[in-house]
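Novice: Pasting a predicted model and its sequence here:
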Amino acid sequence: MFYAGKSGVKAITIPAEQLGSRQIEGLSEFGMDITTKNKNEVNEFLISQRKLLQTDLAYQTIGWSQLNNQTVFAMDKVIVPMIVGSSNVMLDSTQYQLVPQGVHYQLNDKNCPIHNDLSNNVNLKLGLVLGLSAALVPIINRFKPDIGMLIFALKGQSTSGKTTTAQLAASVAGPISGDGSLFNSWMNTQNAVTIKLNNNFGIPLVYDELSVYRGTNITSLLYNISQGLEKARANKNGEIRPQKRWQTVVISTGEQSIIEKSSQNDGILARTLEFEVDH
């Protein structure tokens, strides 16, 4: 709704729950002529006008998801034949910025870097495969329920190219710099890492330089990530909140072995694949 304020025309959003309730009288502070006698008529008018508005469908789950009973793959845009009943579909998330950047090529373009720069570089080929594999994890999980997450660790010295490999892996789905990018630092707590994973079903996520990880228990971190389920938490009423989930690929880089820093039990070895990256 638009109204004229002291500094000019302003816009406010009227929540749906405010219509059809006593709260609608609160709109009088913005200059609307709402009284006890006419509030029902005003309310009916606003509801009738809402039906004429263009519908925007927002989504927060990235990767494979369900929208309007259709299976879609959601990035900065939704890949789907048609979303029925909606003229606009948009990502509603502050965690991810997935708008593509840089130069775009078709795979059959002879100038595409995949056919040139990557053709003789094993590390960059590895990065491309790891990044694209994220979209396959939720599909594999349908047939192999015990495979819900893949953790890839890239180990190498500071000039080995492990970070470049990881950047390429993340870049297949979105930017690797700036707010909401897919390339992150390990300088986070375990909770911060898993919160970033929430509602991710097929978009690769990178955490760079294991040595700066703020947590103390790598084993607990790896188990938490591989479970694909956030820790149970209670709401203010003492009830268990719905737990967020994820199914994707996490790529870690570091000069140290992530497996050697863990307990190295069978559970960790089954959940983590480590690659030695060198020139």
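Specialist: On my side now, so go ahead.

Novice: Every contact and neighbour count from this point should use C-alpha atoms.
Specialist: Fine.

Novice: Show me where the stretch 151-279 of the chain has its strands.
Specialist: Assigned by DSSP state E, counting those that start in this stretch, the stretch 151-279 of the chain shows strands spanning 183-185, 200-201, 205-208, 249-254, 272-276.

Novice: okay, these in CSV with distance to Arg241 and mean neighbour count next?
Specialist: Shown next, in CSV, are the strands of the stretch 151-279 of the chain (distance: least, Cα to Cα, whole Å; neighbours: other Cα atoms under 10 Å):
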stretch, distance to Arg241, mean neighbour count
strand 183-185, 27, 21
strand 200-201, 18, 27
strand 205-208, 25, 25
strand 249-254, 25, 26
strand 272-276, 29, 16
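
Novice: JSON lines for those strands, including distance to Ala166?
Specialist: As requested, the strands of the stretch 151-279 of the chain are exported to JSON lines (distance: least, Cα to Cα, whole Å):
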{"stretch": "strand 183-185", "distance to Ala166": "8"}
{"stretch": "strand 200-201", "distance to Ala166": "18"}
{"stretch": "strand 205-208", "distance to Ala166": "7"}
{"stretch": "strand 249-254", "distance to Ala166": "7"}
{"stretch": "strand 272-276", "distance to Ala166": "12"}
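
Novice: closest to Val9 out of these?
Specialist: Ranking those by proximity to Val9 (Cα to Cα) places strand 200-201 first, at 39.1 Å.

Novice: Show me what that closest one is packed up against.
Specialist: On a contact count with 3 or more Cα pairs under 8 Å, 6 or more residues apart in numbering; DSSP states H and E, strand 200-201 meets strand 62-67.

Novice: circling back to that earlier point, just tell me which of the strands of the stretch 151-279 of the chain ends up closest to Met82.
Specialist: The closest of the strands of the stretch 151-279 of the chain to Met82 is strand 200-201. By Cα to Cα, the value is 20.4 Å.

Novice: how deep is Ser119 tucked in, by neighbour count?
Specialist: Per other Cα atoms under 10 Å, the neighbour tally for Ser119 reads 11.

Novice: Next, it: secondary structure please.
Specialist: With DSSP: H, G, I helix; E, B strand; the rest coil as the basis, Ser119 sits in coil.

Novice: Check it against this one:
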Amino acid sequence: MGSPSMTFTYKNTEGNTLGHILRFDLPSGEKTIRPLTLWDVNGTIQWKMKGFPVPHPLYNLDQLAARPDDPVLVVEGEKSADAARGLFPNYVVTTAMHGAKSVDKADLSPLLGREVLIWPDNDEAGHGYASKIGQTLLEQDSLANVRVLKQLAYLPELGEDGQLKPQTEALPQGFDAADAVQMGWTAELLAFIPPDELSEVVTSEKDQLNEYRSGNFVINDTGVFAIKQKNGDEVLVRICSRLDIVALSRDSNNANWGLLTKFKDHDGHLHEKAIPKELLSGTGEAYRQVLLNSGLDIDMKQKDSLTMYFMEAQPESRVLCVNTIGWHNNVFVLPSKTFGQNDQRVILQTPDIDRTSSFGIRGELAEWQQFIGMKCIGNSRLILAVCIALTGPFLKVLSVENGGFHFRGQSSSGKTKALSVAASIWGGKGMVRSWRTTGNAIESLAVEHNDTVLCLDELGQVLPSEAGDIAYTLGNGQSKSRANRFGHAKPTGKWRLLFISTGEIGLGDHMAANGGQVRAGQEIRLLDIPSDASSGMGIFENIHQADTAQQFADSLQTMVETYHGTVGAALLDRTR
């Protein structure tokens, strides 16, 4: 066979060589694959053309061990794996040895607990390969985060509109990552593809079964039914639309137990809600309101049966719950998604589950960049606001203290638009809050925006006597100590964040209006910045071909309400 045309080395987690996969190109144009492994022959270690012991190790096992927090891309074949590294630099790329033929012989355990994206070859064997890996992972962990890459629907070329050109022809049979590189795809071009067009979730085949029984209840596609007795026979009484209880949740101290649920609303959108078990006591009205508000259909005559369904549930899977967003060890938790890797899934679970989160995603990252990010160019205050909003996740690692930035200037100068642009990093218009609040309420807001940004509009709406205390509290990063009904100290709320404020006057002038005086600690925690950029257009210096500053401001407001949340998610994807 001559010399191999390609050699792929398999290593263990410490980086020591386990063996090689050799590719030989035959004169006939065909290829053949041969394993080369180490064997003990009468006490002598020798290389032999023999297969690896079962279970087979994954390719790049040393990189999987060295980068435990990074997501994993699984392709088919070592050649594709080497090519895909440049297309997905934030992923550890691996493959099962011998591809589709030997998935059942591969040790997939290093993939458990990690975010996995599978890129199948464009053929029947490739799709079978992806399905086998996905189902194997879901069988071992029903909450595994597994997605499969869709076939590329675009060309690796940008049109005049700055977007990718559509793919008008079917991709060839067997198309893989190596072919994509040869075609001209790069990591930068792949970033233009919207996430929902790039990949889709792999669901367990067991979840696709129409019906199963859980205690005294039957669950199928038409709903959850209580099994009751009537005249000696079992009858099914519908209590709600389909609601699957998929995991038990608890915190790191094995307290605050809850139930993780999944269900679809009337439009078919999938919802995932963590229900604290403490809400099952009493009337249960609080948890039912949340489920109803999210689109679950409940027969209120059977509300007690619904509570009993929750109480009897004993799912095998476990998840770790936290009660605040932000960093928790090596994962970052937002209301709808957790970023990073942990030995078990981490979710947000709070008793006030009826509170509507202001965090959310609308549109695509490229749209935010085009319609909002580009408009920040040449506008120093907008750029500063965006930078402040992006800083929150880095405060922990940088050990930087909390603080605030106050844009001070006349009414209608565009100050609130700077807040809206900053807020669009993480969510919609609900991210912009008012100064008109109490000290207790501001502590709750700070906890809700931990490790991100808090945007407070119009300082003048808060009493001068409270303004200084609020600024000091936000900068201090901790709520006041309070007693519970037994006289014991309640746990204090804590937060890390930078906050952005607006107002026609500064903190010192506002407090002085009521005879107050700014303490040094208060003034340091809220830096005063003139909102007027001295260009005759209020806070703006560049209105990007708009007719007036007001027109530019109105357009900007429309854009931040249309496109938001994608920048924060993209940032966390790259910092985990």
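Specialist: Received it, and whenever you're ready, just let me know what you need. Since we're looking at a predicted model, the values are computed, not measured.

Novice: hang on, the earlier thing: closest to Leu124 of the first structure out of the strands of the stretch 151-279 of the first structure?
Specialist: So among those, strand 272-276 is nearest, using Cα to Cα, at 12.8 Å.

Novice: quick check: the closest one aligns to which part of the second structure?
Specialist: Alignment of strand 272-276 of the first structure against the second structure: residues 526-530, by TM-score structural alignment.

Novice: mean shift between that stretch and the first structure?
Specialist: Mean deviation of stretch 526-530 of the second structure relative to the first structure after superposition (mean Cα distance after the TM-score superposition for the first structure): 1.2 Å.

Novice: So what touches that stretch?
Specialist: Residues from elsewhere that reach stretch 526-530 of the second structure, judged by Cα atoms under 8 Å, 6 or more residues apart in numbering: 403-409, 471, 506-507.

Novice: Among those residues, which one is most surrounded by other residues?
Specialist: With neighbours defined as other Cα under 10 Å, the most crowded of those is Phe407; it has 30 neighbours.

Novice: That residue -> the first structure?
Specialist: Under TM-score structural alignment, Phe407 of the second structure pairs with Leu154 in the first structure.

Novice: So that match is in contact with Ile251, correct?
Specialist: Yes - using Cα atoms under 8 Å, Leu154 of the first structure is in contact with Ile251, at 7.3 Å.

Novice: list residues touching both of those two?
Specialist: Both Leu154 of the first structure and Ile251 are in contact with Ala166, where contact means Cα under 8 Å, 6+ apart.

Novice: Pick out the residue closest to the middle of the second structure.
Specialist: Nearest to the mean C-alpha position of the second structure, counting by Cα atoms, centre = their mean, stands Lys337 at 3.6 Å.

Novice: Now which residue in the first structure aligns to that residue?
Specialist: Superposed on the first structure with TM-score structural alignment, Lys337 of the second structure falls opposite Lys77.

Novice: so its match touches Leu91, yeah?
Specialist: Yes - under the criterion of Cα under 8 Å, Lys77 of the first structure makes contact with Leu91 at 7.2 Å.

Novice: which stretch of helix or strand covers the residue nearest to Leu306 of the second structure when sequence neighbours are not counted?
Specialist: Once flanking residues are discounted, Leu306 of the second structure sits nearest to Ile239: 6.2 Å by Cα to Cα, 6 or more residues apart in numbering. Assigned by DSSP states H and E, Ile239 of the second structure falls within strand 233-240.

Novice: May I see the buried residues of that strand?
Specialist: 237-240 (16 or more other Cα atoms under 10 Å).

Novice: Reformat these as JSON lines; add distance to Cys455 of the second structure.
Specialist: Below are those laid out as JSON lines (distance: Cα to Cα, whole Å):
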{"residue": "Val237", "distance to Cys455 of the second structure": "49"}
{"residue": "Arg238", "distance to Cys455 of the second structure": "45"}
{"residue": "Ile239", "distance to Cys455 of the second structure": "42"}
{"residue": "Cys240", "distance to Cys455 of the second structure": "39"}
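
Novice: just the residues you listed now: which is nearest Pro195 of the second structure?
Specialist: Nearest to Pro195 of the second structure among those, with distances taken as Cα to Cα, is Cys240, at 32.3 Å.

Novice: Tell me which residue of the first structure matches up with Ile442 of the second structure.
Specialist: Checking TM-score structural alignment: Ile442 of the second structure goes with Val193.

Novice: what's the burial count for its match?
Specialist: Using other Cα under 10 Å: Val193 of the first structure sits among 18 other residues.

Novice: Please apply the same query to Gly475 of the second structure.
Specialist: If you count neighbours by other Cα under 10 Å, Gly475 of the second structure ends up with 23.

Novice: which residue sits closest to the equivalent of it over in the first structure, ignoring its sequence neighbours?
Specialist: Counting by TM-score structural alignment, Gly475 of the second structure lines up with Ser226 in the first structure. Once flanking residues are discounted, Ser226 of the first structure sits nearest to Met149: 5.2 Å by Cα to Cα, 6+ apart.

Novice: surely Thr71 of the first structure meets Val78?
Specialist: No - contact criterion Cα under 8 Å: Thr71 of the first structure and Val78 do not qualify, at 10.1 Å.

Novice: now the residue nearest to the centre of the second structure, nearest residue through space, not along the chain?
Specialist: The shortest distance from Lys337 of the second structure to any non-neighbouring residue, by Cα to Cα, 6+ apart, is to Ile347 (7.7 Å).
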